[in-house]
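*Asks:* attaching a predicted model along with its sequence, questions to come.
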Amino acid sequence: MKKQIAEFIGTFTLVLLGCGAAVIAGDLIGFAGISLAFGLALIGMAYGIGPVSGCHINPAVSLGAVAAGRMEMGEAVSYIIAQVAGAIVAALVLMAIASGTEAYSVAENGLGQNGWGAGYNGEYSMMAALVFEIVATFLFMVVILGSTGASAPAGFAGLAIGLALVVIHLVGINVTGVSVNPARSIGPALFVGGTALSQLWLFIVAPIIGAVAAGLLFRSGSLDGE
């Protein structure tokens, strides 16, 4: 269970600190600050729990690893359960903290949930959201698989992966709030409900498509993997 506990803690940290930056400090730090919060949280966890579980903290990454031939499906399922549980608990804790001021309400301020369309950030279309999430997750998974491959320089994977997540957020927050991670989307959506819940399917399906496509690319030998 060590690996599953690590994945729970890692996903909890990513969602609490990343979404927390948006909910609690978003007005002060802006999109750049939120982007750094997600990326730095991932870097910290990569070195903190990476030696234990590989620090997937993302169901799409686990399924991408299966597609690449680096993980068995049974283990991936146990990872995904731990990741989703960590994200849900993190969203609950974030809601408890944010509710400590009368200026906050879940209905008005949310929990850093993902979305698209009227009333959400740049009001991008569903198609734009779908394309962004698939492509961004594909590129993210390429960085993950490439930087953790046998021929990659040792010790730098966490930094490369975290910085990639920062850049993805800098580009995509205004489009979807950036998921590239079904667990990160599930946690907040469950408590916010409404539109966040009805749009959740895209943030489950699109990241999985992108990550699995990258995994298959590595498995085919089109890119150097393990």
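*Replies:* That came in fine, so what should we check first?

*Asks:* from now on I want contacts and neighbour counts done on CA atoms only, so please keep to that.
*Replies:* Fine.

*Asks:* just checking, Leu63 touches Ala76?
*Replies:* Yes. Leu63 is within contact range of Ala76, at 6.6 Å (criterion: CA atoms under 8 Å).

*Asks:* so which of these two has more stuff around it?
*Replies:* Between Leu63 and Ala76, Leu63 has the larger neighbour count (other CA atoms under 10 Å), namely 26 against 21.

*Asks:* mind listing what that one touches?
*Replies:* Contact analysis of Leu63 by CA atoms under 8 Å, 6 or more residues apart in numbering lists Met73, Ala76, Ile208, Ala211, Val212.

*Asks:* make a PyMOL selection of the buried ones in those.
*Replies:* In PyMOL, a selection of the buried entries from those looks like this (16 or more other CA atoms under 10 Å):
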select buried, resi 76+208+211+212
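
*Asks:* and here is the other one:
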Amino acid sequence: MGIRQAQARRASQREGGTTMTRWTVYVAEAIGTAILVIGGVGTAVLAGDDIGTTGIALAFGLTLLAMVFVLGPVSGCHINPAVTLGFLITRRMTAARAAGYVAAQVVGGAIGALVVFAMASGRPGYDRSVDGLGANGYGDASAGNYSLFSVALVEIVATAILVLVVLAVTGRNPVAAAGVPIGLTLAFVHLLAIGVDSTSVNPARSIGPALFAGGDAVTQLWVFIVFPLIGGLVGALGYVALHGSENAPKSAAEVS
């Protein structure tokens, strides 16, 4: 009887799981994205001058690594709409599930940005319009005054690399085991792009800080939604070209 119950439970998960299971994965995605923003953007805002580009890149990478171990068995730990798009394109999840993931990620990113803003506001003289909140930008809003073309290209390439790695290392292995290569890849793409546009590769990471920073961060936000998603598409198509699309999910975190 116990075996039959376990089989029925696994079948339910493959078909979308119970209501609680569906809500659990969305909550996990929101929490994970909030923690990624706090760990990465928060480090850049609160300690960036002290630890520099390498320290910020490691903060993002280590935070994601930890979240993969914690949330991987629950939701797959996408915590990034571009990654979710990759899972959708490779047929590891349905459009309805992907939409729920993205909504949860955006909410989580906003919550994380709110926490970072609350922390930064405690510093005497802090002015979000001057000091920013780790928002991304191009032109005058870029750390290196990079053009829109350069920023778009960097975001497409960096996000494509990240999504390709995520899909490759989670396609045949337990999600938690993928934490190290995924975390290292996120750190690497941050080393590549921080000096260009403060690195997005994740629309949910960009939306929250932009909403609180205001100004150019909001008017330029579309760039850090559109081009990371294009990068996610490119990475997913690259994965399909190399490995083929996934006809069946590998875990309960990847079901419809």
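*Replies:* Ah, there it is. Everything numeric in this text was worked out from a predicted model, so none of it was measured.

*Asks:* which of the contacts of Leu63 of the first structure are still contacts in the second structure?
*Replies:* Counting by both residues aligned by TM-score structural alignment, their matches' CA atoms under 8 Å, the members of the contacts of Leu63 of the first structure that carry over to the second structure are Ala76, Ile208, Ala211, Val212.

*Asks:* adding distance to Gly119 of the first structure, write the residues you listed out as a markdown table.
*Replies:* Below are these laid out as a markdown table (distance: CA to CA, whole Å):
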| residue | distance to Gly119 of the first structure |
| --- | --- |
| Ala76 | 36 |
| Ile208 | 26 |
| Ala211 | 28 |
| Val212 | 31 |
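
*Asks:* show only the entries of these found in helices.
*Replies:* Using DSSP state H, the subset of these located in helices is Ala76, Ile208, Ala211, Val212.

*Asks:* isn't the first one right next to Val66, touching?
*Replies:* Same thing as Ala76 of the first structure. Yes. Using CA under 8 Å as the test, Ala76 of the first structure is close enough to Val66 to be in contact (7.3 Å).

*Asks:* biggest helix in the second structure by residues?
*Replies:* If you go by DSSP H, the second structure has its longest helix at helix 42-75.

*Asks:* what residues in the first structure pair up with that one?
*Replies:* Aligning helix 42-75 of the second structure against the first structure (TM-score structural alignment) gives residues 20-53.

*Asks:* same question, stretch 108-128 of the second structure
*Replies:* Aligned by TM-score structural alignment, stretch 108-128 of the second structure falls on residues 86-106 of the first structure.

*Asks:* what residue in the second structure is paired with Ala76 of the first structure?
*Replies:* Under the alignment (TM-score structural alignment), Ala76 of the first structure pairs with Ala98 of the second structure.

*Asks:* list the contacts of that match.
*Replies:* Neighbouring residues of Ala98 of the second structure by CA under 8 Å, 6+ apart: Thr84, Leu85, Leu88.

*Asks:* the residue positioned nearest the centre of the first structure and Gly100 of the first structure, how far apart?
*Replies:* By CA atoms, centre = their mean, the first structure has its centre lying nearest to Asn181, at 3.4 Å. As for Asn181 of the first structure, its distance to Gly100 of the first structure is 28 Å (criterion: CA to CA, to the nearest Å).

*Asks:* now do His169 of the first structure
*Replies:* With CA to CA as the criterion, His169 of the first structure and Gly100 of the first structure are 27 Å apart.

*Asks:* among those two, which residue is more densely surrounded?
*Replies:* Higher neighbour count among His169 of the first structure and Gly100: His169, with 27 against 10, using other CA under 10 Å.

*Asks:* would you confirm that that one contacts Ala37?
*Replies:* No. His169 of the first structure is beyond contact range of Ala37, at 9.9 Å (criterion: CA under 8 Å).

*Asks:* what about the strands in the stretch 151-256 of the second structure?
*Replies:* With DSSP state E, counting those that start in this stretch, there are no strands along the stretch 151-256 of the second structure.

*Asks:* ranges for the helices of it?
*Replies:* Assigned by DSSP state H, counting those that start in this stretch, the helices in the stretch 151-256 of the second structure fall at 179-197, 203-213, 216-219, 223-243.

*Asks:* and Lys2 of the first structure, what's its match in the second structure?
*Replies:* Using TM-score structural alignment, Lys2 of the first structure lines up with Thr24 in the second structure.

*Asks:* give me the helices and strands touching the helix or strand harbouring that match, please.
*Replies:* Assigned by DSSP states H and E, Thr24 of the second structure falls within helix 19-36. Judged by 3 or more CA pairs under 8 Å, 6 or more residues apart in numbering; DSSP states H and E, the packing partners of helix 19-36 of the second structure are helix 42-75, helix 95-120, helix 203-213.

*Asks:* related to what we said a few turns ago, chain neighbours aside, what residue packs nearest to the residue nearest to the centre of the first structure?
*Replies:* Asn58 (5.2 Å; CA to CA, 6 or more residues apart in numbering).
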